[in-house]
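> no sequence for this one, just the structure:
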């Protein structure tokens, strides 16, 4: 099992013919992802050749790609100014999962395409400004390196792409059911709570790592959810313990005002929900190692 993405997922790449789209399509193919097509308006009918003799067809629209391939995941690598239109197109084609890698999208555009997707009720959005998600050994939709961890029984949800990679590497001896980078923008499609709910329901996920960061109240809301709905062990890390108050740090969503949104406040809320919280990523990984070793006994 895995959450949101598995070995049967059929993936298209919006923006596959661009430099970033092509580079990361090659990496996804190398990690075993079933890439069934690319989408670039005006380039329908072409093919893109990849290493290993793989030839991937290009379609002029998401609707055409879905009709021809039965794709159920789209990874979006289009420039920020075109991202809203790309997501709307994926929603109109009823793609079940749209992974928006693009960074720098205007918050207004994100709010509009997220609302559009919610109203349609057919498409889960991950991102924007995220590394995507990987179910090691099954599929990889985005830019997460596939060689840093194998399949296993830890679930990971993280606001930070870099910390996603670090945590996967630090816990590589245990492996992951799915690791998902949800992005750190003020508005994102899939939240910590969405991932926690899915990991709780996944019978092949034994424990969960949750990585947050300063700003907003997403981690506090996740703590409330954990308290009421999650029975599996959860460890957490909140990036930004040393951040100066009142200064915007890192992601667009990482804004601290007074005591609201601080790492200390988030740590306190998580610990009150029974979550063990590390002060560093390595300490957090150590807490999870202890849990996994305990479960193995």
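Nice, I can see it. Because the structure is predicted, anything quoted here is derived from the model rather than measured. Residues are numbered from 1 along each chain as shown.
> contacts and neighbour counts: CA atoms only from here.
OK.
> for stretch 100-117, which positions count as buried?
Neighbour-count burial for stretch 100-117 flags 100-103, 105, 109-111, 113-114, 116-117 (criterion: 16 or more other Cα atoms under 10 Å).
> then this one, side by side with the first:
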């Protein structure tokens, strides 16, 4: 089982005829992802990677059922593309681009919540259900990083994700689903909103979150654990532990505001809630072994 995405999920790719859209659509299909159509205004009737291209999302949904949409569009077009997908009653949308204007992000999140939709991003690598399907930028052919298993992963960082998941594999584990929440200041979906999906997934035994300084998403996870919303083992690695005080570093979302968002505050909250906090990526796998011993390992 997996959350959000599996091999049967019918996906439309908005912006499929661009360079990145063409390249990653082919890799998604090679991985087993069910890409049913693409959308690029003015290029309806063409095909890319064997996928039919339509002028609008509504023309796709009029022709075939669609479950999810993946956006390969620039930041200035992200809001319009999300609204088009929501208007076509698509309930799962992944927005890959970074640097989306803040007011656009707020409008997109509000519209998604009103529609009962899950919109993930921006500034994300996407989502992948290991061995089944992916929506985004994942070099799945790296077996030392992307191996199926029973550990759910949520992350704010693309580069740190590969490092941490490689350590999981080294320790003998694999992942069920990996969700890139993204590193923009206002994520369209927050860690705490995904936790219940992992909680209810019988094939996810524990969750790893890859966070960083700035924002309050990690503290929200701690509160969810304290309130019993999430009861499975949780291990966290937080980037920015050694960042100089008073400096803005890394993602746009990695900004400490109002005295909140420091790594120290996040560590204290998570540990108080019963989570493990790894000091180094190499410790994540070792801490999972402390939870499970050898019984849950993937060899």
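Perfect, I can see it now. Worth saying up front: this structure is predicted, and the values here are computed from it rather than measured.
> Fetch the TM-score of the aligned pair.
Scored by TM-score structural alignment, normalised by the length of structure 1, the superposition of the two chains gives a TM-score of 0.94; 291 aligned residues with a Cα RMSD of 1.5 Å.
> host element of residue 38 of structure 2?
In this assignment (DSSP states H and E), residue 38 of structure 2 forms part of strand 35-39.
> what ranges do the strands span in structure 1?
Taking DSSP state E as the test, the strands found in structure 1 are 11-14, 35-39, 47-50, 54-59, 73-76, 97-100, 124-126, 132-135, 139-142, 151-158, 176-181, 207-213, 234-239, 276-278.
> so which of the buried residues of stretch 100-117 of structure 1 would you say is closest to residue 190 of structure 1?
If you rank these by distance to residue 190 of structure 1 using Cα to Cα, residue 114 comes first, at 9.9 Å.
> Surely that closest one and residue 189 touch.
Yes: taking Cα atoms under 8 Å as the definition, residue 114 of structure 1 is a contact partner of residue 189 at 6.3 Å.
> which neighbours do these two share?
Common contact partners of residue 114 of structure 1 and residue 189 (Cα atoms under 8 Å, 6 or more residues apart in numbering): residue 125.
> Let me have the buried residues of stretch 100-117 of structure 1 in TSV, adding distance to residue 259 of structure 1 as columns.
Conversion of these to TSV gives the following (distance: Cα to Cα, whole Å):
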residue	distance to residue 259 of structure 1
100	31
101	31
102	31
103	28
105	28
109	30
110	27
111	26
113	31
114	29
116	34
117	33
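> For the residue most central in space within structure 2, list the residues it contacts.
Among the residues of structure 2, the smallest C-alpha distance to the mean C-alpha position (Cα atoms, centre = their mean) belongs to residue 180, namely 2.1 Å. Neighbour list for residue 180 of structure 2: 120-121, 124-127, 154-158 [criterion: Cα under 8 Å, 6+ apart].
> most residues in a single helix of structure 1, which one?
In structure 1, taking DSSP state H as the definition, the longest helix is helix 281-296.
> for that helix, the distance to its chain's centre please.
In terms of Cα atoms, centre = their mean, to the nearest Å, the centre of helix 281-296 of structure 1 is found 22 Å from the chain centre.
> Mind giving me the packing neighbours of it?
Helix 281-296 of structure 1 is packed against helix 161-170, strand 207-213, strand 234-239, strand 276-278, with contacts defined by 3 or more Cα pairs under 8 Å, 6 or more residues apart in numbering; DSSP states H and E.
> Would you mind listing the buried residues in that helix?
For helix 281-296 of structure 1, using 16+ other Cα under 10 Å, the buried residues are 281, 284-289, 291-292.
> Kindly present those as JSON lines, with separate columns for distance to residue 121 of structure 1.
Shown next, in JSON lines, are the buried residues of helix 281-296 of structure 1 (distance: Cα to Cα, whole Å):
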{"residue": "281", "distance to residue 121 of structure 1": "36"}
{"residue": "284", "distance to residue 121 of structure 1": "36"}
{"residue": "285", "distance to residue 121 of structure 1": "36"}
{"residue": "286", "distance to residue 121 of structure 1": "39"}
{"residue": "287", "distance to residue 121 of structure 1": "38"}
{"residue": "288", "distance to residue 121 of structure 1": "35"}
{"residue": "289", "distance to residue 121 of structure 1": "38"}
{"residue": "291", "distance to residue 121 of structure 1": "37"}
{"residue": "292", "distance to residue 121 of structure 1": "36"}
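> Neighbours of residue 254 of structure 2, how many?
By the criterion of other Cα atoms under 10 Å, residue 254 of structure 2 has 22 neighbours.
> now swap in residue 279 of structure 1 and tell me
For residue 279 of structure 1, the number of neighbouring residues by other Cα under 10 Å comes to 16.
> check contacts around the residue nearest to it when sequence neighbours are not counted.
Leaving aside its chain neighbours, residue 279 of structure 1 sits nearest to residue 237 (6.8 Å; criterion: Cα to Cα, 6 or more residues apart in numbering). Contact partners of residue 237 of structure 1, counting by Cα under 8 Å, 6+ apart, are 210-213, 267, 277-281, 284.
> One more: residue 244 of structure 1?
Residues touching residue 244 of structure 1, when contacts are defined by Cα under 8 Å, 6+ apart, are absent altogether.
> who's in contact with the residue nearest to residue 277 of structure 1 when sequence neighbours are not counted?
Closest residue to residue 277 of structure 1 apart from its sequence neighbours, by Cα to Cα, 6+ apart: residue 236 at 4.6 Å. For residue 236 of structure 1, the set of contacting residues under the criterion of Cα under 8 Å, 6+ apart consists of 209-212, 270, 275-278, 284.
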